[in-house]
Every structure is written in structure tokens, then in C-alpha cells.
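Q: got a predicted structure here, sequence first:
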Amino acid sequence: MDNPSLSEFDLHLFGQGKHWHIYNVLGAHLCRQKGAEGVRFAVWAPSAAAVSVIGDFNDWDSNADVMYKHEQSGVWELFVPDVPEGGLYKFSITSANGALLIKTDPYGQAFEPRPATAAVVTRRSHFSWGDGDWLFHRSRWNWREQPLSVYEVHAGSWRVHGSGRWLNYRELAEQLVPYVREMGFTHIELLPITEHPLDESWGYQTTGYYAPTSRFGNPDDFRYFVDCCHRNSIGVILDWVPGHFPKDEHALARFDGSALYEHEDPRQGEHQDWGTLIYNYGRHEVRNFLIGSALFWLDTYHIDGLRVDAVASMLYLNYSRTEGNWLPNVHGGHENLEAIAFLRELNQVCRERYPGTMIIAEESTSWPQVTRPASVGGLDFCLKWNMGWMHDTLDYLSQDPVYRQYHHDKLTFGLIYAFNERFLLPLSHDEVVHEKASLLNKMPGDDWQQRANLRLLFTYLYTYPGAKLLFMGGEFGQRREWSEKRELDWGLLEQDSHRGLQHLVRDLNHLLKEQPALHRVNFHPDGFEWIDCHDSPQSVISFLRKADDRSVVVIINYTPVPRFDYRIGVPCDGHWQERLNSDSTYYGGSNLGNPLAIRAEEVPWMGRPHSVSLTLPPLGAIVLEHKP
């Protein structure tokens, strides 16, 4: 090839791991060269002896379109005339030892439907976006002081079409977006829609890091979905998996016959528990591949945030490994220094290039400073999932109420570290699969007590400091465990009790938005104050949420015993009015509470000069607002 089209500057940046628009360089791109229309193909395969493009345009013939190698960068390229939009292609790679490998394009921006694996030539989109106002607002958005309530969704099983097939992206826009808006959530988080071959992996074994899965439509269909969300003031977060990748022969594993994206040594390069491979974060081109993928979604699809899956598995060299089955770092420790540097760079680049977007860590250990700046030793994430809060809360609520008094510390311990990080409180899909039971079935007692406990849990979630996340189906009390093979049990909403749960979540979302005390100071201790955390004998807690000299009082009774004349201290005189009562008949409760405004008395209590006497509903939570 006498006239390569890739610039030396592009290849130099890629070799340095700094080409933030690498998705416009590598892969397949429709273009015009020497007066001919066609496609420029480019792929990184430095150890290959030969590479050619094969596709439906050349009868999949490995000898037809042989590529040219840029020796210094290891990138191969070729312009093939007359390849149309929609053409199917792969790369035929001859390894250094002569083995023939048929691989799909790591930078493919669309793929044919599974189980087929060819990439699809796509034209640069001319989709007419209508979300300019949203993007302008987002770039100036201080998410730290705004309500954040995330509805976690698996696109294939939220609902299905009447024929039994999946809803496509446009149908999801027409049905899911109005539902989420009515329910009051601020964001939708999608389980991975990056292309993947196995439905049962839920998308967490990714093979196409630059392509929305073809299961639900084409790339512009997905743009339509995101645009519809934005025009309805709903953000979109994607689950994204840079921690590991599957061993499928057509994908990244030993891509050019060598350990290219992964480590050669299985003690570094293989997840034994998951049967997947680990990225070599020390290789510039691999980091560029991953950071380029993150930027691709923020750029090409206007995505508002990425939830980085399994961060703990990236941080520890000995993650889920026995002694002698892992390699220490250069200092002899178990920290993956290259992964740490990668995560810091990822967060810095995404924040600088797309202000207002959020990169969120699903990190399940006590690794310090996950959300603190890199300048002080942190990883620089925006938010971290609070797995400790989730485990303690669900463990506490699974106890029979008569025994909860002996587990009271599970309610109070989380406040010791609640502001060490900026936390998101997750009630996610991971908690309602693999025989863990649905949220409703985790609760003890008869049907009424189970629903009351779930209403109590939701009120606790929405009044506790931190961002919120709830997996689909939980909001109306899905009974069965979630399965990707079927839609949610929407028929339950024919029952008043399940509609009541749904109404409560809707009202909690709107209360979260309307009441600054519940969101303005989510990540600082100034926004929270215990009223009483010591009433373990009666399993009652009470606390204040505060912002801008305004407060709300939250009192939760974790037993089925009503509490009459229950006195708590309040911060000021005046009237206190129930803004929300999880025991309301509207939500399926017994309607015990305090329907009239309560005048604070000058009766010192709990170290405060004023107090109120309340009726606490059974297995109920109430939120009081001050009325001067």
C-alpha cells in the first residue's frame, strides 16, 4: 500500500494511549479515496504475520483484501472500494506461528444479531438530536446538590412485546420513558447494552465495546431512546465493564495470536471465578481502547454517566485468589498499580471532556478514597455504591422484628462512614437473583407485614443520605426473583397492595425532588443529624435531614407494635406536619399516624428545648416537615 490514509500523528497518539477519538480512526469507516467510495478498515494486531479483511463483499476470501501494516504502531489498514453501508466483515489474522484466526472488529460500531458475530459497516450518523437544552444544562449541573434517583433496568425483561419478543429501543422509549417520568426517577441505568453474545450474562461479558447491542435495534434506534429520555428530563447511565472480557474465540482473547489485550501469565490475566480474561492496563493501546470506549458513549450517544462494574476486581492483584496464585506489584503489594492509574485517568479525562457526566464505581471493599481527587491519593470517581449499607440494611430487615433490637447496630454503624465517600445506595439486580429472593420475599412475616417492611425500607432509602438506586420491579413488590427470560410481573398491579407500593415509590421520588433537606447536602455530615439512635429496645430510630436552615424529621418504627405518645426532640418551635406516612391506606397500610399538625412543646427532650409527642405506625416510617 503506497498511500496509507492513517496519519502518523493518529498512530503516535494511539501508541501513547492518548487518542481520545480513536473510534474515528480504527475500525471500519465509510470514506472516499482516490475518487472511489468505500471503507477504510484499520485494526491493531502488532504480532500478526498477516491480516486481511473478509466479508460478504469479497465472499469471505482471506486472499482478496490483504491489509498493510504500519510497523511501528502495529496497526494494519486497507481501503476497500465499493463496500456498502451494512456490509458484514471480520478480520482474518495469521499469527506469528502460522495459525489462522477469524476475529471480529474490537472497534466495530454495530454487529449482526447473535449468535452471528460479524461487525456491520455503519455510516457516521446524521441523527437529528433534540436534547440541546439538556446537554447545556448538564454541562453546568452540580449533581452533588441535586436529587439523584436511579431506576435500574434490564432492557430485555422490563416488558416484552405482545408477541413475546423484546421491545426495541424505540418501543422502550415510548413505554419506559413515560413510566419513569411518572414515577419521578431522575435517571435510568441500563444493564450493559454493549454488544455481547450471551443473554444469560446480562451484558457483563462484553465483546463489542463500541456498539449498542443489535438485540433491540440499530445505533440510531438507541440514539432515539437516549434523546427521548433527555427531552423528558431523564438522564441515562450505562453499566460498563472494563474489568474483564470473555474468552470467545471471535473476540479479544489472544486477538493476534498473542496475549494482546490480556496478560500472558494467567496469574495476572485470568479471572478464575468468572472464566474471563483481565485487561493489561499497563499497555498504552489497551488503556486507549477502554478510555476511548467510555468517551465514545459520552460523545456519540450523549450518555450521562457510566457505572463501572466490578472495580474491586481491578484494584486487587489477589482478588479472589489463593496464596501463590497471584503476582505482587513492584513494591511487593497486592494493589494493581496499573489499574489504579487507568481508573484515575479515565475519571479525569471523562470529567474534563464532558462536564456534568458521572462515572460511578461499583466497588465492594473498603478501598479508601474511591471518590476523592487523585491529587490526594483518591481514584476520582463521582460516586461509589454503598454495598455495606445495602448488606446491613437487608440483613437487618430480614430479621424477625422481635429480634431486631439485638441487631440495632446494623442501622447505626453506616453513619460512622457515610460521608467518607460520596455514596449511592443500591437496591440492585444483584440482590434479587440467584436464590437471594425478591425484595418483598426477603421481608419476614405475613403478606401485610412483608409489604409494610418493604414500604419502610423504601422510606428509609429515600431519607438516608446519598443517591438512590432501585432495580425494576422492586417498586411494586415483584414477588418472583428477577429472570432475564421473562418480563416483570406487571399483573400484580391489579392488586391494591402492589399499587400502593408503587404509589409510595412515586411519592418518595417527588418528595426527594421537592424537599431540599433530602438532597441538597447528601454527601456531607452537615446534612444529617441523629435525634435518637439508641432506642434499640423498641427498634425505633429518628433523625434530621437538613439544608438551608430547613429540616425534616424522620422517625422509623421497625416493629409491628404501634407506639403511642412517643416523644422525640425537635430542633425548633412551631407546628410539625406529616408530609409522608408509609402506613397510609393509600400505600396499603393501616393508616395509623398523625393526620393533624403537631405543635412543638417547650418540653426539653434528647438535649433539645422542644419536643413533640407522636403516634408511630406499626412497621412504619413518617416524615415531618416544619410549619412555622
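A: Perfect, thanks for sending it. Residues are numbered from 1 along each chain as shown.
Q: all contacts plus neighbour counts: C-alpha atoms, from now on.
A: Will do.
Q: and Asp273, how many neighbours?
A: Residues contacting Asp273 under the criterion other CA atoms under 10 Å number 8.
Q: ignore the last one, Lys468
A: The number of residues packed near Lys468 is 24, by other CA under 10 Å.
Q: wasn't it part of a strand?
A: Yes - secondary structure of Lys468 (DSSP: H, G, I helix; E, B strand; the rest coil): part of a strand.
Q: got the contact list for Pro618?
A: By CA atoms under 8 Å, 6 or more residues apart in numbering, the contact set of Pro618 is Asn557, Tyr558, Thr559, Pro560, Val561, Pro562, Arg563, Asp583, Leu592.
Q: so which strand or helix has it?
A: Assessed by DSSP states H and E, Pro618 sits outside every helix and strand.
Q: next one: it from Ser590, what distance?
A: Pro618 sits 8 Å away from Ser590, going by CA to CA, to the nearest Å.
Q: give the residues shared as contacts by the two.
A: The contact sets of Pro618 and Ser590 overlap at Asp583 (CA under 8 Å, 6+ apart).
Q: next step: the contacts of Pro618 restricted to strands.
A: Using DSSP state E, the subset of these located in strands is Asn557, Arg563.
Q: another one to put next to it:
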Amino acid sequence: MSKHVQKPAVTLSQADAEALHQGRHGDPFGVLGPHEIDGIRRVRAFDPGADEMAAVTEDGTEHPLTRVEDGAAVFDGPVPGSGHYWLRGRADGAQWEFEDAFRFGPVIGELDEYLLGEGTHQRIWTALGAHVVEHEGRHGTHFAVWAPNAQRVSVVGEWNHWDGRRHPMRLRGATGVWEIFVPDIGEGEAYKYEILGRDGALQPLKADPVGFGSQHPPENASIVRHIGGYGWHDGRWMDERAARQSRTAPISIYEVHLGSWRRRENEGNRPLSYKEAAVELVDYAHDMGFTHLELLPISEYPFDGSWGYQPVGMFAPTIRFGPPHEFRDLVNAAHEKGMGLILDWVPGHYPSDPHGLAKFDGTHLYEHADPREGFHQDWNTLIYNYGRTEVRNFLTSNALYWLEEYHVDGLRVDAVASMLYRDYSRKEGEWVPNRHGGRENLEAIEFLQKVNTVTYGECPGIMTVAEESTSFPHVSRPVDAGGLGFGFKWNMGWMNDTLSYVEKDPIYRRHHHHQMTFGLHYAFSENFILPISHDEVVHGKGSMLNKMPGSEWEKFANLRAYYGFMWGHPGKKLLFMGCEFAQPSEWNHNGQLPWGLLDDPRHGGVQRLVRDLNTLYRGTPALHALDCDPAGFQWIEANDADASVYAWIRRSGGPDPEAVVVCNFTPVERRYRLGMPQAGRWREALNSDADIYGGGGRGNMGGIDAADGGVNGQPASAEVTLPPLSTLIFVKD
């Protein structure tokens, strides 16, 4: 008999036939396909479109199968031999042939089955999802999905007329995983899962939670994608990545919404593809001196207006910009330019779209059943059940997937604060305390620690970043030291305080002087990134330029001075697209950035300033090596509120020259005696008021000479010209 003839001598009953016809049979492989009965191979087949059915053996002989019952299109009959056969159906003068999916054995192996059953399979995408494979000598696709509370799961697509009766799947023991190998199905086929819940109700057709591709929205079926076999050319970057992403490295991140960075207006206003971005975006960011790109979420999402922050296809790069290999082209291109690529990652919530994870198998499988734990009031989304092992493992595997399969260099985890606290944005009575009666979400904390432990352990050199807006302790400390284990944390407090200051008219700034200094009280409590992100230029907050007070000239000068302050301040840097050339309007995800503004020397000047700030930051160890260490910072002047002047020293901790940063946040030019850490010549490495940046061209003629006789507690001092609304950076010659 053939290798995968079913062992039990099963008699096909009328009840079986009716259950198959009605799509409610829980064990289709137990009755369909080849079975040995009394030493003879019998083949059972189901095709609701056939009036007649036959099995055809390799010698071309047709072996008619008999309809079991008139009302059910189930056929049965002896087929001699043990070799390959296929099925031939007939109806209304038409004839068709197809492979019998029920003659193939399981694909998932014993180890995968064990780990899936245990909920500890760190790379579930290698077992679940849709994989184009050769199985038992035939080309096809292996489908596998976790739905432990289903009575029946079927894969459906055009090839079976979206009829869930035709390809019901095999349940793998206690794993809750259903699988089937469908021959002759390959790359590009659309599919979904039809699930019969344990209550007998059919669920809405579901996209594959581990699907590698999706249809173009608003269509939402999964697409079979072969994700293996890409030829990477980024070996040098991968070898150097750990050093380039360490606490001591210069990290300056260009945050991008890929759909609105640049568009082809003469081609229906379409966004760039991944392949086009691999050239245009990568070249631009590299020319601007950024070390990293950070993309707003690209996991497949149904609603453009969510910007990707409400994903449904966590394992599928959105088809909006191209298929998976083309996304790899973008990552590879960044690496070849010596740049890293970070993805925004959203494990905090997901939308309730019927084709998604919501009540996936008819039960609250991925989300909490209690809306006080499982429903996000702010976003009308669902919250993962982090207390369920399989759900934690699903998300942890997803993090590994992007890092391993796509060589992504880091994950910026969205909305961490909403995960950490059970009462986040909830009133009394709208949340459930933890087992100790507290507000911390202990299961989410454990999950985040697990993600960081696994990703750093399995993918050396990567970085994880928390967008965390509270004072939760030790976010970027190792798990074994009691932390959450992130590599870096966005410094939301610094962003809020400093933007609040620069938005004020300079005449009032002296009353708020320490909004600019307060961040130094905690600047080294975490490994911080200073973020000017998309969140600061949407929802009525105005653009960075229009946050600034005063005349047009003062607005530009304020913004240039603020960027100088930011790049001179301890902490890694992040800037959202368009902010680098002072986009005057809020970001609009439906259009491209206003690139024509670069013809205006004021906007072009801000762009040049950001480019030069990045170059100086990268090339001056004093400005980056101790970004996360208090030894790299010392105040020179923190208290001159009347003049709105700030000055400090940056050090590398090594033999590299020191840098001194001075800011004047009033529209008044000052001649200012400033304490300096050493006597001698100090080069004016950057002046935000320079002509080339659109400023007034005032400054210090390229440098200053510090002499013995200090002020501000420093051993030396110099007379410094501080242009109005400016930042100067001096580096010791």
C-alpha cells in the first residue's frame, strides 16, 4: 500500500457523508483519501460539483468511484495498487482533474508538534502559515493554523470556489493546530480560513495570522508568498552592527511613513515602492547623515488612516509597496549604505476587523474576554491576552521573524505605557487589578521581558526601543537586573518639556528656564533617544516650524536653535520626515512631503543644518560616545534665565577633543563671557545662525580663543558672540 494510506479500516457511513457534505465533519482525513480495508486500497473523495468521480492510476487506468448517497457528493471505491493516483470528476459534459489532498500525510514534524502544543515554539512561522513546499513528490502549499476551539477548519480560495467543504484540515492532536497540504497551489494564490466554532457557528472568513502576504486593501485575503531564497549582500553591515547600535555609537534616526514620504504624482499619486525607496529614500537619508531609518509599521493593516498602528497581518509586509522580497531589497540597500533599519512594532493591540484575530476560532483566543482587560477604549481595538502562553509566543515569534527573515536591525515598540498599566486611560471600575491588587500589568511586563531576552539572545547586535511615556523604572536595563530589557527608551519627558519652552514667546522664556534643564536630572537613568516624531506634527499640534513664535525669520531661527540644542544634548536622536526642512504644515498621510519648499533658501538652510548636525554628531565622539553616561556631560551655565542662555560641555571619556554647546534663546545678540574647560583655540564647528542655514551670518569668525582666568567654575574663559536665537558648538582644536 502507498506510504500514507490511512491505517484504520474505516467504513464510510451515511452520517460521515452527510457531515462532509454539510461541512461539519471534525476528522475529514479519517474518512477521505486512501484507506486500507480488508487488504484493498479504497479511495474516498468529496466534490460537490461532480456527478461522477474516478481515480486515475499512473498507467492511465480509470477506476470509477461510487456515489455513497444521492444527497451528498461523496464517492468511494477500490483503487488497486499502491502508487500515485489523481481524481477525475465529471458533470454536465465537463471533465476536470485534480490531485487528492487527502492522500498526503502530515507535514508538521514531531518536534514542531511538541513545541506548538507546549506554546513555546519560538519560530512559529516555520511551522504555521502557508509554505510553498515539495511534499511526497508533489509541489504545493502547506497550510497550518492555530484554532484550538474549532470544530472544523478549512482553507479556502479560488481553487476550491471558496467552499470550506472541499479542503477541511487535519487537527494535530492536542496542539490546536490544523494543517493540510494542497498540491498544485503556489505563489500568489489568495486564501482564507473558514472556521466552524465549537458552538457550530461559522465564523467570518479569517486571514492567516501567520500569513506572509496579503491582498491590496480593501481586499483582505492572505496571499501565498515564498519567503525563502533571498540573496543578501549585507554581510559587512551585519558583522559591524553591534558596534554601530551600541550605547556609545552615534545613532541619528530618520522616521518615515513610507506611504507619504514621496509619491509619483504623475502615476495616480501612488507612493514609492519598496524597490524605489531602496534607491531614493536610502540615498536621501544617507546623504542627510542619518545612521538609521525607522519605518512606521509595515505589518499589513486594513485602514490607511491608522498609519499601520492597527495591524492585522503581523507576518506580512504590507503589499501597498510591494511583495516581501522587495521589502528585503529596501533593508539590503540600507545596509549596503551603512545604515540600519528599525521597524515600528505594535504588540499592544489590534483592530476588531472581522477577518482578523478577533474571536478567531469563535472564542476570545488572542484577546481577553473581559472588555476591562481586552478592549482599548482610546483606539477601539482589542488587547492581547499576555497571560496566555500561546499568545505571548505568537508575538515573541513575530519579533524574531522580522529580525531574522528580513534582517531588520531593531524594533521600536509602540505604546508600551498602555501595555504596562491595567488602568491606562481607564476610570475607576473600568479595569481589573492584578493578582496583588495593583495597577501594573504583570503579564505584559513578563511578555516584554521575554521579547527582549529572546531577541537579544537570538539576534546579536539588534536594538529594541520603547515608546514609554511614564516614569516606569528601568525600561532600558537588563532583565536580569530587574529591568524590562529594552536597549533604548524614547525620552518623552524631554520632548514635552523642551517643546513647551520653545513654543513660548522669548519674553516669557525666563520664567520657564528650567524646562530646558530639567531633563538632565534624569537624562542618564535610561538609555534615551530624543524623539521629535510623527506624533508631534499631527492632530492639530502644528508643524515644528509653526510651533515656533515670532516673525517668519524668528520662527526659522528658533527652529534651527532648537535642533542645535537637541543634537548637542545627551541622547540619541530621532526626527520625523519633513521636520528636517521645516515643513510648514502638519503631516498629511494622504500626500507627499512638500519637496518644492527646498527651492526656498530658508527651508533649504534648515535641511543643510540637519545634515551638518548629523555629520558633526557622527564625527565628534564627545557628542555621542557618552550619550547615556553622566561622565559625558557637565553644565557650564544652567541658571542664566534672564538671558535665556544655556551652555555645557560634552566629553567622550577618551582622548578625543571636548565640545562646548551654547544656546541663546532670545532674539538679542549677546557678547557673552563664557567659562571654558581649557585655554586655547576652540573651533566654531557649528553656528545655527550661519548664512548657509538661512541665518544672519553672525558669529565668531570661525572660532574663539579661551584664556586662563575662568568663570562658571571653569579654568578658562572666552568672549563669545551669541547670535540671536542660535546654538553654537565649539570643538577644541
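A: Cool, the structure landed. The structure presented is a predicted model; accordingly, all values stated were derived computationally and were not measured.
Q: between the contacts of Pro618 of structure 1, which is nearest Asp299 of structure 1?
A: Each of the contacts of Pro618 of structure 1 was checked against Asp299 of structure 1 using CA to CA; the closest is Asp583, at 45.2 Å.
Q: which member of the contacts of Pro618 of structure 1 is positioned nearest Asp131 of structure 1?
A: Nearest to Asp131 of structure 1 among these, with distances taken as CA to CA, is Asp583, at 39.8 Å.
Q: now that closest one. Nearest residue, chain neighbours left out?
A: Nearest residue to Asp583 of structure 1, sequence neighbours excluded (CA to CA, 6 or more residues apart in numbering): Gly589, at 4.1 Å.
Q: quickly find the element holding that neighbour.
A: Following DSSP H and E, there is no helix or strand that holds Gly589 of structure 1.
Q: any idea how far Leu520 of structure 2 is from the counterpart of it in structure 2?
A: Under the alignment (TM-score structural alignment), Gly589 of structure 1 pairs with Gly695 of structure 2. As judged by CA to CA, Gly695 of structure 2 and Leu520 of structure 2 stand 29 Å apart.
Q: again, but for Ile37 of structure 2
A: Distance, Ile37 of structure 2 to Leu520 of structure 2, by CA to CA: 80 Å.
Q: follow-up on the earlier one: which of the contacts of Pro618 of structure 1 has the most neighbours?
A: The most crowded member of the contacts of Pro618 of structure 1, judged by other CA under 10 Å, is Tyr558 (28 neighbours).
Q: what residue in structure 2 is paired with that one?
A: By TM-score structural alignment, Tyr558 of structure 1 lines up with Phe665.
Q: excluding sequence neighbours, find me the nearest residue to its match.
A: Leu725 (4.7 Å).
Q: one more: Gly713 of structure 2?
A: With CA to CA, 6+ apart as the criterion, Gly713 of structure 2 has its nearest non-adjacent residue at 7.0 Å, and that residue is Gly675.
Q: so who does the one you found touch?
A: Here Gly675 of structure 2 is in contact with Ile636, Gly710, Val711, Asn712, Gly713, Gln714, Pro715, Ala716, Ser717, Ala718 (CA under 8 Å, 6+ apart).
Q: and the residues you listed as CSV, adding secondary structure and neighbour count?
A: Output for the contacts of Gly675 of structure 2, formatted as CSV (DSSP: H, G, I helix; E, B strand; the rest coil; neighbours: other CA atoms under 10 Å):
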residue, secondary structure, neighbour count
Ile636, strand, 21
Gly710, coil, 19
Val711, coil, 17
Asn712, coil, 17
Gly713, coil, 13
Gln714, coil, 17
Pro715, coil, 16
Ala716, strand, 20
Ser717, strand, 24
Ala718, strand, 22
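Q: number of residues surrounding the equivalent of Thr455 of structure 2 over in structure 1?
A: Matched to structure 1 by TM-score structural alignment, Thr455 of structure 2 sits across from Cys350. By the criterion of other CA under 10 Å, Cys350 of structure 1 has 22 neighbours.
Q: and Cys350 of structure 1, what element?
A: Taking DSSP H and E as the definition, Cys350 of structure 1 sits inside helix 337-353.
Q: list the buried residues in that helix.
A: Neighbour counts using 16 or more other CA atoms under 10 Å place 337-340, 342-351 of helix 337-353 of structure 1 among the buried residues.
Q: and of those residues, the nearest to Val330 of structure 1?
A: Closest approach between the buried residues of helix 337-353 of structure 1 and Val330 of structure 1, by CA to CA: Leu337, at 8.8 Å.
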